[in-house]
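# next comes the sequence, and after it the predicted model I'd like to discuss.
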Amino acid sequence: MRVLGIIGLTILLQACGGGGGNTTQNQTPTTPPVTPPSGSTWQSGVFASEDVFKNRCEVPRTGTDLNGNTFPDIQGTTFDEQMWLRSWSNDTYLWYSEITDQNPQGFSTSIEYFNVLKTEELTASGAAKDNFHFSQSTEEYESFAQSGSQTGYGINWSFIRNSPPRSLRVSTVEPNSSASDAGVLRGDTLLSINGVDFINGSDVDAINNGLFPENENTETEFVFERNDGTEVTLTLRSGNFEKSFVNNTKIIDTDAGRVGYFRFDGFQRPGQTPLIDTFQTFVNANVTQLVMDLRYNGGGLLAMASQLGYMIAGPNQTNNAIFESSRFNDKYTNTNPVTGDSLSPTPFYDREIDWDSSTFTNRQLPSVNLSRIYVITTDSSCSASEALINSLRGIDIEVIQIGGTTCGKPYGFYPTGNCGTTYFTIQFQGVNNKNFGDYADGFKPTVSPQFDDELPGCVASDDFNNPLGNEQEGMLSAALFRMTEGICPSSNDQVLSSFANTKKTSNEENDKLSVFDARYRAIMLENSINTPILESQEK
């Protein structure tokens, strides 16, 4: 899913008072009565303020959050949680008028109700208009947002096909993880998990539980097929590991000049320093060409995308230019409905950000000052990745696209927590310096572009037989060929080319693994901090 910018966590924190007094043993505990808030009766088309229902929870949390703040929860009901979701969605959802207003009492859980609080309209290609509506445990979200750490085996997956016969391959393996220690390799194809057939099996819950463990120290048996056709059985133990965001940085000498290449897997807070260091390396090496590999980059902080745009284009091309402007629903044409601030565009940021103090440092960002770049993409290139492409085009940087159509998410949201769950609902659309932001079907590499969402470039398939960063790897090889020869390589398989440019239809979306859809987008989470100078948005 896309989430841009530096976003303040929207969980309201308030202290809870307690009373004194003596207690006696064997005293029967009592639950305080729940007083229904004013306006708590559902009436079609009538919406009470979301504040009426905020933090009224069926099961209030006790203790403190990851930052040591007392949970704000008070006793409420599932109906209160649902009514908060209803009012919040009606107020802030970009397409609020396309939500069918349904009585919450017809849904047993808050998440079940949240899942219907979105538009069912389709894009021009027949894909779901809103394909980025999901929720996640607040604790899990905050942990990843603050440190980039997540629970799992250290495997990043590439979902080739999500319905039987399924196809799932290892795209990358995180260093210092269980998968790395066990010898999992890029390109490994999953055959079974804990004895359950992954390809055609019907036990979706067992598959999801195995792929996405909720807790550490969960042992799971995987059977993979290697690229050479052999099978290997590996037992992996889940753990908490930190994701590496900047990888495979290298300098490549070509007939077209000195090329800087790097793979960037997420616009997340921990990636800022290595990203700046990478561009300083490119500046020191006097690179004249740049290949930016965003094939697995699902998005992140809008502010970091803005920084990267500056490091590519430099001060002259970004001077007084807009990186992105946000458009909310028609209730809020001048004001941000989440922050209450007046709307103002995001510029190209030229300095390092101090995340702890939410301010800029005095460190000026390096820049390679290029007017043309090559970007490697797949349908996993999403959100902030697409915003970066769009914003560079907005200041007339030529973007040559290599690979496949991006995911199509010119939208963003403010992750908002309530009662232990963080919800992600589309709240704004981003547009560039030229006021363009209509790429809901993704950016497409095209030999001869005719439409605004088509970019000059070459279709190429993800090559699982070669390491990422290897000059023989299919996508990087195609980028270097296009750079030196001025044309696309002629060896692209037409079937793969067709697949790479095919968007998923709404029916295909329904065939996905039930948990995969949300988890896939959760990996794209954008970090968030409260900041007075940087608008808190995620893409």
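Happy to help now that I have it.

# going forward, measure contacts between C-alpha atoms and count neighbours the same way
Will do.

# please enumerate the helices of the stretch 301-450 of the chain.
For the stretch 301-450 of the chain, helices defined by DSSP state H, counting those that start in this stretch occupy the ranges 302-318, 384-394.

# for the longest one, name the packing helices and strands.
So the one you mean is helix 302-318. Helix 302-318 is packed against strand 346-347, helix 384-394, with contacts defined by 3 or more Cα pairs under 8 Å, 6 or more residues apart in numbering; DSSP states H and E.

# returning to that earlier point: deepest of the helices of the stretch 301-450 of the chain, which one?
helix 384-394 (a mean of 27; mean count of other Cα atoms under 10 Å).

# that one packs against which elements?
Checking 3+ Cα pairs under 8 Å, 6+ apart, helix 384-394 ends up next to helix 302-318, strand 322-327, strand 398-403, strand 428-431.

# will you turn the ones you listed into JSON lines that also has distance to Leu117?
Formatted as JSON lines, those follow (distance: least, Cα to Cα, whole Å):
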{"stretch": "helix 302-318", "distance to Leu117": "25"}
{"stretch": "strand 322-327", "distance to Leu117": "20"}
{"stretch": "strand 398-403", "distance to Leu117": "34"}
{"stretch": "strand 428-431", "distance to Leu117": "16"}
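
# of those, give the one that comes closest to Ala179.
Counting by Cα to Cα, Ala179 lies closest to strand 398-403 out of the helices and strands packed on helix 384-394; the figure is 26.9 Å.

# ok, Glu324 touching Lys434?
No - the criterion here is Cα atoms under 8 Å, and Glu324 misses it with Lys434 at 9.5 Å.

# who has more neighbours, the two?
Taking neighbours as other Cα atoms under 10 Å, Glu324 and Lys434 compare with Glu324 leading, 28 against 16.

# Asp293: neighbour count?
For Asp293, the count of nearby residues is 27 (other Cα under 10 Å).

# quick check: Gln146 is in a strand.
No - Gln146 is assigned helix when assessed by DSSP: H, G, I helix; E, B strand; the rest coil, not a strand.

# tell me who's in contact with it.
Contact analysis of Gln146 by Cα atoms under 8 Å, 6 or more residues apart in numbering lists Arg269, Asn527, Ser528.

# quick one: it from Ile252, how far?
From Gln146 across to Ile252, the span is 34 Å (Cα to Cα, to the nearest Å).

# is it true that Asn240 lies in a strand?
Yes - the assignment for Asn240 by three-state DSSP puts it in a strand.

# another structure for you, compare them:
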Amino acid sequence: MKFYKFLLFAVLATGLISSCSDDDIVVTEPKEPEETLTIEGNLDLEIKDFIWEAMNFWYLYKAYVPKLQDDAFSTEKQYITYLDEWNSPESFFENGLVYSEDDFSWIVDDYEKLEASFAGIRKTSGANISLSFINRSESDDLAGIIRYVIPGSPADEAGLERGMIFTEIDGTQLTLGNYSTLLAPDTYTLGLAQFTGSGIETTGENITVVKQQLTENPILVAKTIDLNGIKVGYLMYNSFVHNFDGELNQVFQEFKNNNVTELVLDLRYNGGGRVSTAADLASMITGQFKGEVLIRTRYNDNIEGLLSENAKMTRFDDMIFDSDESDPGHENHTPMPINSLNLDKVYVIATGSSASASELIINGLAPYIDVVHIGEKTVGKVQASVTLYDADVPYYEKKNLNPDHKYAIQPLISTSVNANGQAYPEGLVPDISKSETWDNFGVLGEPTEPLLATALNQISGNRQLEEAIKAGSFTPVFVAESNQDEDAYRNMYIDDLPKIDPAKIKTPEFKK
């Protein structure tokens, strides 16, 4: 039986072999070995590698992003394969590494444009605009109002003024769905309107504005008001821009020269800016707290473990430096003594447009002096970011840059509390509630402007400006601001990363 089975197998095998012709034989060519991906020499991977390493080390929300963990990859090949899966550095950063709850980290492909924006340079008509519903219960139609105009800007030259209302752009009614698109072109025509007793009506008048590169001085109004013998300093300050710290300091020198004893700091449209400028401003307002803690900064768990407590503190100071303070010892910079008012009370106008460094001023000063917040609940932006370049680790400063590209990232790296451990993630609630009304916008810096009048009444202890405060009945339902599509919108940033002992820095195993 066994022999039979063997014979049958042999016959079948012979038949199969004999039935195959030469034409049926398929010869398989040996495969070429797959090309091994490497980061070196591949610019796309170099950029993504820089992004991952910088985020892995500094990102505030590292713990919430699985692919940013030190053990996220078992081998370098696995890591490189992951980088290669993303079709662009932007997609990799925004969709692969940024925590879902983070709306304030971003990436740029040209860090020079980013640096310009931090210096107050941007393309704009010069009109700062707020957009609100006309009648929310009836439609999504919007109206815009000019909050202020940059002096000498195209908007100023075209005749736009604070308080002007418009409902159309290039003949199209503004709505919740189209306002961003209508405000985007470099040239557009505003269809003006006015507030009447029955609402907002068009006037038929048009004004055309053109955008251009402008440098905006954040000091819009600075003046001394004589309030029945009380010298009140008024400062409308719209962004914490380091390039204007010298001018800001000069304003406080003029306040001192004018014997100012009370200060109204107007931050109603100030969305934030540089932390060190905020610290300098806090020191100008006070002066008696040099060396005391203004804010305590918190980082991700990894960074927290590498820093001393002192390295996490931003303190009141008595000097300004004329450039970036990242240079150790500031050897290359000229110090400028801070002009301080030594106040024990300050009145701050802040609204739903006030964020980041504006809120830091209020919160940081609160443990030391009486801060009277007039206006509205603020945004509640407590995190700070930093610009990280493709350069030497771990600071990624603008030194020894990769010359082959201009990508940089601006991730959130820290949050902060004041000296009492208090923060404001839900926003700061005003001591005295007061909103702008479109039918009584007022002139900025004039004692009859409603929000300033509210502060002056508190200072004087009488109600001489009561009529200015009460006037106005149309409080808009806020929707948007004209600058909200800019990267630096409501951003608070630092330039000086805390220094870390290189010996304490651990490299992920797969990167060794």
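Perfect, thanks for sending it. Since this is a predicted model, take the numbers as computed values, not measurements.

# can you pull the TM-score for these?
TM-score of the superposed chains, computed with TM-score structural alignment, normalised by the length of structure 2, equals 0.71; 419 aligned residues with a Cα RMSD of 3.8 Å.

# tell me the one of the contacts of Gln146 of structure 1 nearest Gly340 of structure 1?
The nearest member of these to Gly340 of structure 1, counting by Cα to Cα, is Ser528 at 17.3 Å.

# was I right about that closest one contacting Ala145?
Yes - in this structure, Ser528 of structure 1 is within contact of Ala145 by Cα under 8 Å, at 6.1 Å.

# show me what Phe144 of structure 1 aligns to in structure 2.
Alignment of Phe144 of structure 1 against structure 2 is given by TM-score structural alignment, with Ser117 as its counterpart.

# could you identify the longest helix within structure 2?
When structure 2 is parsed with DSSP state H, its longest helix is helix 2-19.

# now that helix: how far from the chain's centre is it?
Chain-centre distance of helix 2-19 of structure 2: 81 Å, with Cα atoms, centre = their mean, to the nearest Å.

# over to stretch 138-158 of structure 1?
12 Å.

# returning to that earlier point: let me see the contact set for the match of Phe144 of structure 1.
Contacts for Ser117 of structure 2 (Cα under 8 Å, 6+ apart) come out as Ala488.

# just give me the match in structure 1 for Ile295 of structure 2.
So Ile295 of structure 2 corresponds to Glu324, using TM-score structural alignment.

# Leu190 of structure 2 matches what in structure 1?
Taking TM-score structural alignment, Leu190 of structure 2 has Phe222 as its aligned residue in structure 1.

# show me what Arg274 of structure 2 lines up with in structure 1.
Under TM-score structural alignment, Arg274 of structure 2 pairs with Leu301 in structure 1.

# and that match, how many neighbours?
29.

# so what's the residue count around the closest residue to Glu40 of structure 2 other than its chain neighbours?
Using Cα to Cα, 6 or more residues apart in numbering and skipping the chain neighbours, the partner closest in space to Glu40 of structure 2 is Glu46 (6.7 Å). Counted with other Cα under 10 Å, the neighbours of Glu46 of structure 2 add up to 20.

# secondary structure element holding Glu46 of structure 2?
Glu46 of structure 2 is located in helix 43-58, with elements delineated by DSSP states H and E.

# coming back round to it: compare Ser528 and Ala145 of structure 1 (neighbour count), which wins?
Ser528 (28 against 22).

# which one of the helices and strands packed on helix 384-394 of structure 1 lies closest to Arg519 of structure 1?
Of these, nearest to Arg519 of structure 1 by Cα to Cα is helix 302-318, at 20.8 Å.

# chain center to the closest one: distance?
So, by Cα atoms, centre = their mean, the centroid of helix 302-318 of structure 1 is 20 Å from its chain's centroid.

# now stretch 165-182 of structure 1
Going by Cα atoms, centre = their mean, where stretch 165-182 of structure 1 is centred and where its chain is centred differ by 19 Å.

# grab the nearest non-local neighbour of the match of Leu190 of structure 2.
Phe222 of structure 1's closest residue in space is Ile193 (Cα to Cα, 6+ apart), at 4.7 Å.

# residue in structure 2 paired with that neighbour?
For Ile193 of structure 1, the aligned position in structure 2 is Ile169, judged by TM-score structural alignment.

# and its match, how close does it get to Asp140 of structure 2?
For Ile169 of structure 2, the distance to Asp140 of structure 2 equals 15 Å [Cα to Cα].

# who has more neighbours, these two?
Taking neighbours as other Cα under 10 Å, Ile169 of structure 2 and Asp140 compare with Ile169 leading, 20 against 14.

# compute the distance between the more buried one and Ile362 of structure 2, please.
Counting by Cα to Cα, the gap from Ile169 of structure 2 to Ile362 of structure 2 is 37 Å.

# same check, this time on Gly152 of structure 2
Distance from Gly152 of structure 2 to Ile362 of structure 2, by Cα to Cα: 31 Å.

# again, but for Asp102 of structure 2
Asp102 of structure 2 sits at a distance of 24 Å from Ile362 of structure 2 (criterion: Cα to Cα).

# same check, this time on Glu467 of structure 2
For Glu467 of structure 2 relative to Ile362 of structure 2 (Cα to Cα), the value is 28 Å.

# likewise Asn178 of structure 2?
Distance from Asn178 of structure 2 to Ile362 of structure 2, by Cα to Cα: 35 Å.

# same question for Tyr237 of structure 2.
As judged by Cα to Cα, Tyr237 of structure 2 and Ile362 of structure 2 stand 14 Å apart.

# for Lys67 of structure 2, same thing?
Look at Lys67 of structure 2 and Ile362 of structure 2: by Cα to Cα, they are 37 Å apart.

# how about Gly287 of structure 2?
According to Cα to Cα, Gly287 of structure 2 and Ile362 of structure 2 sit 16 Å apart.

# Asn462 of structure 2 now?
Here the criterion is Cα to Cα. By it, Asn462 of structure 2 lies 25 Å from Ile362 of structure 2.

# and what of Leu343 of structure 2?
The gap separating Leu343 of structure 2 from Ile362 of structure 2 is 14 Å, by Cα to Cα.

# can you check Thr297 of structure 2 too?
Thr297 of structure 2 sits 16 Å away from Ile362 of structure 2, going by Cα to Cα.

# kindly report the same for Ser482 of structure 2.
25 Å.

# again, but for Asn249 of structure 2
According to Cα to Cα, Asn249 of structure 2 stands 19 Å off from Ile362 of structure 2.
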